[in-house]
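Trainee: All I have is the shape, not the residue letters:
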């Protein structure tokens, strides 16, 4: 029998590090934790710690537990594989090991709490900006929390963002499909940076870029006391939002819906819909079950 390499475990018993070994799946090398820490954990940055685990259920859940135990703001937790990643309304998110970036960050904003709702939108702007610059992929935002790329002329979801309250702050999880091939996509409407023609799928480079961009936008937003207009966050989100200008159907709890053209993102981060009767109706992310194109059914087919 061929000897197997030992499995590394962190203090909580979770598998960590690049085991079973960097020699497995050479097209998808493990993240270089040492190099990432050297590049990101500096006195003049937001980031205070960075850990990479081989596999876990959810980085958001794990980092929230660390926050409850006193983890500082700026803690970053990355997983090479997530078995229970999730998005809004507990929707599942899965991908093969080392095929994407699956990570969470702990933030404790020092701005008025009503403005905390901008954090997932801020994370979207930061991620899309970094990917467009360093992966060479035009990355758009679908309100409120999806990252879109274009594959063969069609918009596909390549990533998502989930913000959750944790201890005295917020944990923001970001999941991004990087090197997934067509036969690995979890659903037909999914995409990846590789399928979108990215000039780079080096996950170390992309993770550094996204975290630096997040540091920049978070700092700018906090310096403006969370004001989305003064920090230019509202302007940047609107500029990159693929939802604006389209006719959509906002499905609400209780089998109700609002049809209208998405015309703006308001100061509270809500999507403003102009309905056929001339009303401008703001919709908050927490109020909707689904946001679909107006002519699309629940299975994603045009009607």
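Mentor: Thanks, I have the structure now. Everything quoted here is computed from the prediction, not taken from an experiment.

Trainee: Only C-alpha atoms from now on, for both contacts and neighbour counts.
Mentor: OK.

Trainee: where do the helices sit along the stretch 1-150 of the chain?
Mentor: Along the stretch 1-150 of the chain, the stretches classed as helices by DSSP state H, counting those that start in this stretch are 33-40, 59-68, 119-134.

Trainee: hey, which of these is tucked in deepest?
Mentor: Of the helices of the stretch 1-150 of the chain, the one with the most neighbours on average (mean count of other C-alpha atoms under 10 Å) is helix 119-134, at a mean of 23.

Trainee: what residues does that one touch?
Mentor: Residues external to helix 119-134 that are found in contact with it (C-alpha atoms under 8 Å, 6 or more residues apart in numbering): 137-141, 144-147, 161-163, 172, 200, 206, 209-210, 213-214, 217-218, 233, 236-237, 240, 269.

Trainee: try this one next to it:
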């Protein structure tokens, strides 16, 4: 019997099968592409967006050799051991259902929207403990135990719209699925297999993720990007592993801010209350790291 971590236990994804399941008239996903290897799916989709690609493009790479993370970090994984997917969204245009463009100030919620969809898909299918670390990480652990290992990251990038509308957004997601311990990129990372996940099949995980993304994006567009009216703010608070905890925020200038993470505001910024009691809103671009205060 082959090891679950062998190449035989890491079957390829089928673009045709995924397209049959996910591409439907009038729905969000319009095209599914699968490539064997690329530098960064975000870079590739950003280029497609600049060339006028339609909203709903999905690009998956069986392997990324220069995947992007926040602040110039990289995300590299063995072939077929994880999900490396980027999608193209155009919230700055009126959509086919007549929903008006979303104000760019609300674009910050798209990373959190993806985090909610990813967390729920992983928790439901793999049956692991899962929580979202603001702004863009998914933490997991064995069922019934704290979610402490980084299993996924999300990166949102804005691309100018060639037709002059609000910027397009490329959402990239990297999820460790069957990586073993010696394949992990960092000491605090893990994978669904290592966390005891009951599902390590990338196909159903991807389908659940993309369906969840489409559902939440539809609600977000229908509410004009309003996180409260769409229900997204409440959903994020439900799955957050950051809110309510004491955190140490490392800032780009080398300074730090220590306090309690009390909420996420209407623009998706983390609100931290330090010892002096004055809440401080922090956008993702304003911080280098958010860590437990202890």
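Mentor: Received it, and whenever you're ready, just let me know what you need. Note that the coordinates shown come from a computational prediction; the quantities given were computed from them, not determined experimentally.

Trainee: And the corresponding residue of structure 1 for residue 24 of structure 2, how close does it get to residue 74 of structure 1?
Mentor: Matched across to structure 1, residue 24 of structure 2 falls on residue 42, judged by TM-score structural alignment. In this structure, residue 42 of structure 1 and residue 74 of structure 1 are separated by 11 Å, where distance is defined by C-alpha to C-alpha, to the nearest Å.

Trainee: which one of the two has more residues nearby?
Mentor: Neighbours were tallied for residue 42 of structure 1 and for residue 74 using other C-alpha atoms under 10 Å; the higher tally belongs to residue 74 (20 against 12).

Trainee: and the more buried one, what pairs with it in structure 2?
Mentor: Alignment of residue 74 of structure 1 against structure 2 is given by TM-score structural alignment, with residue 56 as its counterpart.

Trainee: Skipping adjacent residues, who's closest to that match in space?
Mentor: Leaving aside its sequence neighbours, residue 56 of structure 2 sits nearest to residue 29 (C-alpha to C-alpha, 6 or more residues apart in numbering; 4.2 Å).

Trainee: cool, and residue 261 of structure 2?
Mentor: residue 272 (4.4 Å).

Trainee: Let's verify that neighbour: helix, strand, or coil?
Mentor: Secondary structure, DSSP: H, G, I helix; E, B strand; the rest coil: residue 272 of structure 2 is strand.

Trainee: what about the aligned residue in structure 2 for residue 149 of structure 1, neighbour count?
Mentor: Correspondence of residue 149 of structure 1 to structure 2, assessed by TM-score structural alignment: residue 140. The tally of other residues near residue 140 of structure 2 (other C-alpha under 10 Å) stands at 30.

Trainee: ok, now which ones touch residue 140 of structure 2?
Mentor: 128-131, 146-151, 190, 192, 195.

Trainee: could you redo the last one with a cut-off of 7 Å?
Mentor: By C-alpha atoms under 7 Å, 6 or more residues apart in numbering, the contact set of residue 140 of structure 2 is 128-131, 147-151, 195.

Trainee: and what of residue 271 of structure 2?
Mentor: 261-265, 279-282.

Trainee: before we move on, the earlier item: for the match of residue 24 of structure 2, give its distance to residue 107 of structure 1.
Mentor: Distance of residue 42 of structure 1 to residue 107 of structure 1, given as C-alpha to C-alpha: 17 Å.

Trainee: can you redo the helices of the stretch 1-150 of structure 1 as a markdown table with distance to residue 288 of structure 1?
Mentor: Formatted as a markdown table, the entries for the helices of the stretch 1-150 of structure 1 read as follows, by distance: least, C-alpha to C-alpha, whole Å:
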| stretch | distance to residue 288 of structure 1 |
| --- | --- |
| helix 33-40 | 36 |
| helix 59-68 | 22 |
| helix 119-134 | 15 |
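
Trainee: Which one of the ones you listed lies nearest to residue 51 of structure 1?
Mentor: When the helices of the stretch 1-150 of structure 1 are ranked by proximity to residue 51 of structure 1, the top entry is helix 33-40, at 7.1 Å, counting by C-alpha to C-alpha.

Trainee: next SSE after the lengthiest helix in structure 1?
Mentor: For structure 1, the helix reaching the highest residue count under DSSP state H is reported as helix 203-223. Toward the C-terminus, helix 203-223 of structure 1 is succeeded by helix 233-240 as the next helix or strand (DSSP states H and E).

Trainee: Check which helices and strands that next one sits against.
Mentor: Using 3 or more C-alpha pairs under 7 Å, 6 or more residues apart in numbering; DSSP states H and E as the contact definition, the elements that helix 233-240 of structure 1 packs against are helix 119-134.

Trainee: which residues in structure 2 does the helix it packs on match up with?
Mentor: Residues 110-125 of structure 2 are where helix 119-134 of structure 1 lands, counting by TM-score structural alignment.

Trainee: My guess is the match of residue 74 of structure 1 contacts residue 27. True?
Mentor: No. Checked against C-alpha atoms under 7 Å, the pair residue 56 of structure 2 and residue 27 is beyond contact range at 8.6 Å.

Trainee: isn't there a strand covering residue 175 of structure 1?
Mentor: Yes. According to three-state DSSP, the state of residue 175 of structure 1 is that of a strand.

Trainee: Excluding covalently adjacent residues, which one is nearest to it?
Mentor: Using C-alpha to C-alpha, 6+ apart and skipping the chain neighbours, the partner closest in space to residue 175 of structure 1 is residue 102 (4.6 Å).

Trainee: Fine by me, we can end here.
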